[in-house]
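[1] just the structure for this:
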Amino acid sequence: MRSIDVTERRARLAIRHRLAAATRSDDVAEIARSLVALHATDPATVFLSVGARSNTATPADVELALYTDRTLLRMLAMRRTMFVVPVELVPVLQASCADALAHKQRRNYGRYIEMAGVVDGDVQTWLAEVEAETHDALLARGAATGAQLSKDVPRLRTQVNTAPDKAYSKPTNITTWVLVTLGCEGRIVRGRPNGGWTSSQYTWAPIESWLPDGVPAMPIEQARAELIRQWLHAFGPAPITDIKWWTGWGLGEVRKALTDLDLVEVDLNGSTGLLLADDAEPVAAPQPWAALLPALDPTPMGWQSRDWYLGAHAPALFDRNGNVGPTIWWDGRIVGGWAQRKDGEIVYRLLEDVGADATAMIETEAARTADWFGDVRAIPRFRTPLERELTA
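    Here you go, the predicted structure:
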């Protein structure tokens, strides 16, 4: 069994994730492919993740890829998390993750509607009718907000109180429920936001705007194997527990998908990791590099076992729910955190001594990050201890 030490894992991370200077790209969709998908729970993350891995790309280039060229698409996928993904990966994520999410959402929302007693007859049949009417209305409009669609489809304004016995609970209409379910099902897409690139108030568009024939069907077994294959190329080698965590699938589902791949086992400092058989050659370390990655960036959120690049810095840089804040990287490991103050200044704190040369490169990256923001101000959706301290 070949051994892969921490140095080589960090080299793979630097090259595959386009963090080493020589591997940066100004092709926004190619950056997304390098990471399988870009985390998009916080809209700013998508833009800042691209900025950290490019030389000349701007927020306008990300918007061009998302909303004009439409080489990228925003969807719920692994762990019911929002991602921005290359359009060619959509069938894989739809079959491996989103179809199950759609089924779960419809079942849960249907139960609330049934408990509220606001529908005569079979609730799931009624919901399917509302979904079809909503999709038709969106096809007619081309793009619309939830409020606009609720005017076209009166049943979207049906009120449901999910916890009538609780004083804090209030009736809400089902518009968002229907739109989220249609999104999970791959029939509609979150389009351009009402605001700048940090806004999460999206319009909706029919899937036909991105994929004229809709999302191609794909067998779930094939989709799961392909998703793991792409993840291992970008994030491998890694233990099976990391694959289970990242996908959100059960261990049995992961093991079954792995049987369709040609893999080798490697030793990761005493534990067993998996690697694609055609990707087992040693990887040389690139030139030393620095990066400022945003909150929820896909690199620090790519593994569950993080000691080999995080060290002892988790308490300062993660919140209690496991969400990472803005991080500073030096040569394959996290060495500090950063934040944007209200006046736009990028401030940071190193959590270990990295030397004068590394600090100079980190300063350069901080200046690049400030340029990327321009006049935009953004607060991470999930605040972490060090980010809060730096902006106090």
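
[2] C-alpha only now, for contacts and for neighbours.
    Fine.

[3] and stretch 21-39, end to end?
    One end of stretch 21-39 to the other measures 22 Å (CA to CA, to the nearest Å).

[4] now the nearest residue to residue 215 once chain neighbours are set aside, what's its secondary structure?
    Residue nearest to residue 215 in three dimensions, not counting chain neighbours: residue 91, with 5.8 Å by CA to CA, 6 or more residues apart in numbering. The local conformation at residue 91, judged by DSSP: H, G, I helix; E, B strand; the rest coil, is helix.

[5] check residue 382 too.
    Local secondary structure at residue 382 is given as coil here, using three-state DSSP.

[6] quick one: distance of the strand ranked longest in the chain to the chain centre.
    Looking across the chain with DSSP state E, the single longest strand is strand 333-340. Centroid separation for strand 333-340 versus its chain: 20 Å, with CA atoms, centre = their mean, to the nearest Å.

[7] which outside residues touch that strand?
    Outside strand 333-340, the residues that touch it by CA atoms under 8 Å, 6 or more residues apart in numbering are 10, 292, 308-311, 313, 317, 325-329, 346-352, 354, 377-379, 386-387, 390-391.

[8] ditto for stretch 94-108
    For stretch 94-108, contacts defined as CA under 8 Å, 6+ apart pick out 76-78, 80, 124, 177, 181-186, 215, 217-221, 223-224, 227.

[9] just the buried ones from the residues you listed?
    In these, burial by neighbour count holds for 76-78, 124, 177, 181-186, 215, 220-221, 223-224, 227, counting by 16 or more other CA atoms under 10 Å.

[10] how many neighbours does residue 326 have?
    Counted with other CA atoms under 10 Å, the neighbours of residue 326 add up to 25.

[11] and for the one 4 residues further on?
    Applying other CA under 10 Å, we find 20 other residues in the vicinity of residue 330.

[12] quick one: the residue nearest to residue 215 and residue 214 touch, right?
    No - using CA atoms under 8 Å, residue 91 is not in contact with residue 214; the gap is 9.6 Å.

[13] what about these two, which has more around it?
    Of the pair residue 91 and residue 214, residue 91 is the one with more neighbours under other CA under 10 Å, namely 20 against 15.

[14] OK, contacts around that one?
    Residues near residue 91 by CA under 8 Å, 6+ apart: 215-218, 223.

[15] the structure of the following sequence is requested for comparison with the preceding one:
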Amino acid sequence: MVSTGAVSVGDGQRRARLGLRQLLAPAARAARVEETADAVVGLHASDPATVYLSACARLREPSAVEVERALYEDVSLVKLLSMRRTLFAVTEEFAPYVSAAAARPIAVKERATLLKHLGEFAEGWSEVRLAETERAVLAVLAARGEATTAELGAEVPALRETMLMAVGKPYEAKQSVGSRLLRLLASDGHVRRSRPRGSWLSSSYPWAPVEQWPEVPAREAKAEVVRRWLARYGPGTVEDVKWWTGWTLGDVRRALADVGAVEVALSGGAAGGLVLPGDEAPVAEPEPWAALLPGLDPAVMGWRGRDWYLRPQDVPALFDRAGNAGPTVWWCGRVVGGWAQRADGEVVWRLFEDVGAEAVAAVGVEAERLVGWLGEVRVTPRFRTPLERELVA
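    Just a heads-up that it's a prediction; the model follows:
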């Protein structure tokens, strides 16, 4: 990393970059969903609704059909369990880097954990049997094209076996071998989630085989992930990058050095901000903008240090106890409230401060835009937060 010691990128500039680079200012919105995924490096996908809501907030013409095209027809977006062991939807072109940098290391740990659990809580399992079962699953998928875990279990009976987890504890539960093995194959880049059975909000989906991506050296892959993060989220700190990726401090520092990250001062002269080389200059301020972003949106979950866009006193209303963000209202790069959709389809919101008539009007426009493309769909976040529950009550 290179220290400049002179250039400062204050909070106002960080908010301007956020609006422009993450396609939240109306003039910056995209035509295709792949552009929205690249603009945030990856769309959070732990909640199926988040991919659609996050992408459509950044599209000039929001449409669930456009998101489905990329996910299931062109397969130009791929979901991978990757950074922070979180599910992300990334572009097919970027997927080999994310796989090498994050998904496959997770798969190595998943495999070891699964073998350990099979040895402790199931009978007759070994590394050899696990590998044989994986090959059988892939053979069935190659023949069928796609199948749910239950459908695969009908042809590969080993998937129906169960493990009794957390024996004697309040959360003791049986878990099928199939649910764990399919997640492992997905992390290893062998299978992907196909179009869900039901609406786009459904978590019931079949699996489909994936052509193997080109091999990318892990160090090169980590550098590419960090380069893209800095391009869209910079300036950020070492702590921000470590939190977002879930990597060790050593891996983060090595990747930052590999991309030649440049140090800049943040608001108040604080040291430790990092940008890509040549990205120190100020950007033009976008027109005032409002956004209604879903729970777990990349913008609210993009940094560990959030005070420059989120007041600490507002966190308890907007986050659950595990640190998952709920739906947020934004004005010019700051979180100023939260929103929810009621059972009758109405989108309601609450602002935490007086942001002026222009902001209130702009939020209203975004609410109407959201209601317009959702139509008859009703969205309840998977991770519910105090304010979201209160607004729908």
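
[16] on that earlier part again, what do we get in the second structure for the residue nearest to residue 215 of the first structure?
    Aligned by TM-score structural alignment, residue 91 of the first structure pairs with residue 96 of the second structure.

[17] quick one on the thing from earlier: for ChimeraX, write the select line for the buried members of the contacts of strand 333-340 of the first structure.
    Command for ChimeraX that selects the buried part of the contacts of strand 333-340 of the first structure, burial taken from 16+ other CA under 10 Å:
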select :10,292,308,309,310,313,317,325,326,327,328,329,346,347,348,349,350,378,379,386,387,390,391
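
[18] of the contacts of strand 333-340 of the first structure, which belong to strands?
    Those of the contacts of strand 333-340 of the first structure lying in strands (DSSP E): 292, 327-329, 346-350.

[19] ok, the closest residue to residue 291 of the second structure other than its chain neighbours - contacts?
    Setting aside the residues directly before and after it, residue 291 of the second structure is nearest to residue 330 in space (CA to CA, 6+ apart), at 5.0 Å. The contact partners of residue 330 of the second structure, taken as CA under 8 Å, 6+ apart, are 290-293, 336-337.

[20] possible to save these as TSV with distance to residue 70 of the second structure?
    Listed next are the contacts of residue 330 of the second structure as TSV, based on distance: CA to CA, whole Å:
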residue	distance to residue 70 of the second structure
290	26
291	23
292	22
293	20
336	32
337	31
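
[21] which of those residues lies closest to residue 145 of the second structure?
    residue 293 (34.8 Å; CA to CA).

[22] need the helices for the stretch 151-300 of the second structure, in chain order.
    All helices of the stretch 151-300 of the second structure, identified by DSSP state H, counting those that start in this stretch, fall at 177-187, 218-233, 238-245, 249-258.

[23] may I see those helices arranged in TSV, with distance to residue 60 of the second structure as well?
    TSV is the format used below for those (distance: least, CA to CA, whole Å):
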stretch	distance to residue 60 of the second structure
helix 177-187	32
helix 218-233	19
helix 238-245	28
helix 249-258	33
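
[24] which stretch among those helices comes nearest residue 280 of the second structure?
    Residue 280 of the second structure lies closest, by CA to CA, to one member of those: helix 218-233, at 11.2 Å.

[25] what range in the first structure matches the closest one?
    Using TM-score structural alignment, the residues of the first structure aligned to helix 218-233 of the second structure are 220-235.

[26] can you check stretch 50-58 of the second structure too?
    Going by TM-score structural alignment: stretch 50-58 of the second structure matches residues 45-53.

[27] so which bits of that stretch are buried?
    45-53.

[28] cool, and stretch 67-81 of the first structure?
    The neighbour-count check on stretch 67-81 of the first structure (16+ other CA under 10 Å) flags 67, 70-78 as buried.

[29] hmm, who's touching that stretch?
    29, 39-41, 64-66, 82-87, 90, 93-94, 97-98, 101, 183-184, 189-192, 210, 246-248.

[30] please work out which residues of the second structure line up with that stretch.
    Taking TM-score structural alignment, stretch 67-81 of the first structure hits residues 72-86 over in the second structure.

[31] wait, what's in contact with the residue nearest to residue 239 of the first structure when sequence neighbours are not counted?
    Closest residue in space to residue 239 of the first structure, ignoring its immediate chain neighbours: residue 273 at 4.2 Å, by CA to CA, 6+ apart. Contact analysis of residue 273 of the first structure by CA under 8 Å, 6+ apart lists 236-240, 265-267.

[32] against residue 299 of the first structure, how distant is residue 273 of the first structure?
    Distance, residue 273 of the first structure to residue 299 of the first structure, using CA to CA: 18 Å.

[33] try residue 257 of the first structure
    To residue 299 of the first structure, residue 257 of the first structure is 23 Å away according to CA to CA.

[34] and residue 138 of the first structure, by the same measure?
    In this view, residue 138 of the first structure and residue 299 of the first structure are 35 Å apart by CA to CA.

[35] what about the two, which has more around it?
    Counting neighbours by other CA under 10 Å for residue 138 of the first structure and for residue 299 shows that residue 138 has the greater number, 22 against 19.

[36] just checking, the more buried one touches residue 145?
    No - using CA under 8 Å, residue 138 of the first structure is not in contact with residue 145, being 9.3 Å away.

[37] list residues touching both of these two?
    Common contact partners of residue 138 of the first structure and residue 145 (CA under 8 Å, 6+ apart): residue 204.

[38] excluding chain neighbours, what is closest to residue 142 of the second structure?
    In this structure, residue 142 of the second structure finds its nearest non-sequential neighbour in residue 209, 6.6 Å apart by CA to CA, 6+ apart.

[39] what sits against that neighbour?
    Residue 209 of the second structure makes contact with 138, 141-142, 145-146, 190-192, according to CA under 8 Å, 6+ apart.

[40] map the residue nearest to residue 291 of the second structure onto the first structure.
    If you follow residue 330 of the second structure across to the first structure using TM-score structural alignment, you land on residue 329.

[41] would you list every one of the strands in the stretch 101-250 of the second structure?
    Counting by DSSP state E, counting those that start in this stretch, residue ranges of the strands within the stretch 101-250 of the second structure are 162-165, 173-176, 191-193, 207-209.

[42] rewinding a little: could you report the separation of the residue nearest to residue 239 of the first structure from residue 100 of the first structure?
    Taking CA to CA as the measure, residue 273 of the first structure falls 28 Å from residue 100 of the first structure.

[43] in the first structure, what residues pair with stretch 193-208 of the second structure?
    Mapping stretch 193-208 of the second structure onto the first structure (TM-score structural alignment) gives residues 190-205.

[44] give me the buried positions along the matching stretch.
    190-193, 197-198, 200-205.

[45] sweet, I'm off.
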